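Visitor: Coordinates only, no sequence provided:
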């Protein structure tokens, strides 16, 4: 099933809610809002050796954790945002929605990143023995300037743990960070251009309750 995001202009309340979600804003009358989007982005950057603007500043000992956080952030993006002219395929996973909508990544790479996200988030594994061939991978990880985001093997892994050489899918963790930082930048640009929309049927109340927290601060 596919649906198109509404072409109607955002009302002021929804626009303000999206702004609070994407960019930390000052407290109002002693009440501070902090979105899990910004909290997770901050944690992903810290774990991946990046500064507060997303720029890579050093080699981190927690690269796997950083990549996992970045991939989980894509899950949230796919469940919360779409573009005004994007046709949603509700049969696809959330990370697929996010990457299809906000990047130009090809389908095979999207499926591989979804498989890696599941493997890392579920049990911190580098094997994805899936019933879906496009999600069946034995991953190996890189973190350098030159390796592509994803390099596929000549032959797909046959889900045999004694068969490794020539069947490994290589993923560059540095470029996962670059990819997601690009999505974050695009979300903010599309919001500024009034093209970003909440995922259909996601109310402001659910949006802010599921993905954020209001709390009192001392003034």
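Guide: Done, it's in. Owing to the predicted nature of the structure, the values given are computational and were not obtained by experimental measurement. Residues are numbered from 1 along each chain as shown.

Visitor: going forward, measure contacts and count neighbours with C-alpha atoms only.
Guide: Fine.

Visitor: Show me the helices in the chain, by range?
Guide: All helices of the chain, identified by DSSP state H, fall at 12-22, 36-47, 63-80, 94-102, 107-123, 173-192, 204-211.

Visitor: Now do the first one: which elements does it pack against?
Guide: Pointing back at helix 12-22 there. strand 31-35, helix 36-47, helix 173-192, helix 204-211 (3 or more CA pairs under 8 Å, 6 or more residues apart in numbering; DSSP states H and E).

Visitor: Dead centre of this structure: give me the residue that sits there.
Guide: When CA atoms, centre = their mean is applied to the chain, the residue found nearest the centroid is residue 74 (1.5 Å).

Visitor: burial measure for the nearest residue to that one once chain neighbours are set aside, as a count.
Guide: Leaving aside its chain neighbours, residue 74 sits nearest to residue 95 (5.3 Å; criterion: CA to CA, 6 or more residues apart in numbering). Using other CA atoms under 10 Å, residue 95 has 23 other residues around it.

Visitor: ok, residue 95 - contacts?
Guide: Taking CA atoms under 8 Å, 6 or more residues apart in numbering, we find residue 95 in contact with 71, 74, 75, 76, 77, 78, 110, 114.

Visitor: Distance check, the closest residue in space to the first one that isn't next to it in sequence against residue 123.
Guide: Closest residue to residue 71 apart from its sequence neighbours, by CA to CA, 6+ apart: residue 117 at 5.8 Å. Look at residue 117 and residue 123: by CA to CA, to the nearest Å, they are 10 Å apart.

Visitor: Put this next to the first one:
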């Protein structure tokens, strides 16, 4: 279905495909007949892409933004062309990597990236302690790495008195940005092709109130 021109319709009349499109792409105000709207996901994505190349904002904030984007996609959506993500392993972050990042459910890559998510979002830390079936992780950047994550050569037992160079899991922030963009793009493709589902309990209304900001147009 072709998207209608947003300036010709009321925000309250957008259909699901149009609303998801706005969620993924409205980083600047999209003017409908009654409201100017922006999406927190799209704004975060725009700010991540700007911050990652700025000397004074490239180290922590972009990683926080990227993992938040992935988490938001997993909180909001699933897709009907893939087997359902297992409910007993529910995690919005891991769910997004399964549906939109091309990862098997709860594989080693997903577990490791989830460890980064826990450390960086909870307290801006590059350390994530063992929890459940998750290992101990301590992360560092490697901008020249070929992959998003490079596993440690030596598993770390979580003892801060026993840390060696081989214990670090390496992250390439640019590769993580590429993965984040892939997740957004795959969600967009699923939306266009009609197999994206909103999984929020409140459906479209919850999507609007959770992830959009809007200002009424002046008469």
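Guide: Okay, I see it. Bear in mind that the values here come from a model prediction, so they are computed numbers and not experimental data.

Visitor: now what about the TM-score between them?
Guide: Superposed pair, TM-score by TM-score structural alignment, normalised by the length of structure 1: 0.82. Supporting alignment: 200 aligned residues with a CA RMSD of 2.2 Å.

Visitor: picking up where we left off before, with neighbour numbers in mind, choose between residue 117 and residue 123 of structure 1.
Guide: For residue 117 of structure 1 versus residue 123, neighbours defined as other CA under 10 Å are more numerous around residue 117 (24 against 9).

Visitor: Wait, the more buried one touches residue 68, no?
Guide: Yes. Between residue 117 of structure 1 and residue 68 there is a contact under CA atoms under 8 Å: 6.4 Å.

Visitor: just to revisit the earlier point, can you give me the distance of whatever residue of structure 2 lines up with the residue nearest to residue 71 of structure 1 to residue 207 of structure 2?
Guide: Using TM-score structural alignment as the criterion, the counterpart of residue 117 of structure 1 in structure 2 is residue 117. Separation of residue 117 of structure 2 from residue 207 of structure 2 (CA to CA): 22 Å.

Visitor: give me the number of residues near residue 92 of structure 2?
Guide: As a burial measure, residue 92 of structure 2 scores 18 neighbours (other CA under 10 Å).

Visitor: That one matches what in structure 1?
Guide: Superposed on structure 1 with TM-score structural alignment, residue 92 of structure 2 falls opposite residue 94.

Visitor: Now its match: closest residue in space that isn't a chain neighbour?
Guide: Nearest residue to residue 94 of structure 1 in three dimensions, chain neighbours excluded: residue 78, at 4.4 Å (CA to CA, 6+ apart).

Visitor: Based on its surroundings, how many neighbours for the one you found?
Guide: Neighbours around residue 78 of structure 1, by other CA under 10 Å: 24.

Visitor: got the contact list for it?
Guide: 94, 95, 96, 97, 98, 99.

Visitor: Contacts only, for the counterpart of residue 59 of structure 2 in structure 1.
Guide: Per TM-score structural alignment, the equivalent position to residue 59 of structure 2 in structure 1 is residue 63. Residue 63 of structure 1 makes contact with 47, 48, 49, 173 under the criterion CA under 8 Å, 6+ apart.

Visitor: Could you see which of these carry over to structure 2?
Guide: Retained in structure 2 by both residues aligned by TM-score structural alignment, their matches' CA atoms under 8 Å are the following of those: residue 48.

Visitor: For residue 111 of structure 1, see how far away the match of residue 59 of structure 2 is.
Guide: Distance of residue 63 of structure 1 to residue 111 of structure 1, computed by CA to CA: 21 Å.

Visitor: try residue 70 of structure 1
Guide: Per CA to CA, residue 70 of structure 1 is found 16 Å from residue 111 of structure 1.

Visitor: for residue 27 of structure 1, same thing?
Guide: Distance from residue 27 of structure 1 to residue 111 of structure 1, by CA to CA: 40 Å.

Visitor: same question, residue 24 of structure 1
Guide: Residue 24 of structure 1 sits 32 Å away from residue 111 of structure 1, going by CA to CA.

Visitor: Could I get the buried residue list for stretch 131-142 of structure 2?
Guide: Using 16 or more other CA atoms under 10 Å as the test for burial, stretch 131-142 of structure 2 gives 135, 136, 137, 138, 139, 141, 142.

Visitor: hmm, who's touching it?
Guide: With CA under 8 Å, 6+ apart as the test, stretch 131-142 of structure 2 has contacts from 111-112, 115-116, 126-130, 156-158, 167-173.

Visitor: let's see it at 6 Å
Guide: 126, 127, 128, 129, 130, 158, 168, 169, 170, 171, 172 (CA atoms under 6 Å, 6 or more residues apart in numbering).

Visitor: on that earlier part again, ok, so what distance separates the aligned residue in structure 2 for the residue nearest to residue 94 of structure 1 from residue 149 of structure 2?
Guide: Residue 78 of structure 1 maps onto residue 74 in structure 2 when the alignment is built from TM-score structural alignment. According to CA to CA, residue 74 of structure 2 and residue 149 of structure 2 sit 20 Å apart.

Visitor: got it, and residue 120 of structure 2?
Guide: Using CA to CA, residue 120 of structure 2 is found at 15 Å from residue 149 of structure 2.

Visitor: Then residue 131 of structure 2?
Guide: Applying CA to CA to residue 131 of structure 2 and residue 149 of structure 2 gives a distance of 20 Å.

Visitor: give me the number of residues near the closest residue to residue 207 of structure 1 other than its chain neighbours?
Guide: Distances taken as CA to CA, 6+ apart put residue 80 closest to residue 207 of structure 1, at 7.3 Å, once the chain neighbours are dropped. As a burial measure, residue 80 of structure 1 scores 20 neighbours (other CA under 10 Å).

Visitor: Next: residue 26 of structure 2.
Guide: The tally of other residues near residue 26 of structure 2 (other CA under 10 Å) stands at 21.

Visitor: which ones are touching it?
Guide: 38, 39, 42.

Visitor: so the last one sits right up against residue 24, yeah?
Guide: Yes. Contact criterion CA atoms under 6 Å: residue 42 of structure 2 and residue 24 qualify, at 5.5 Å.
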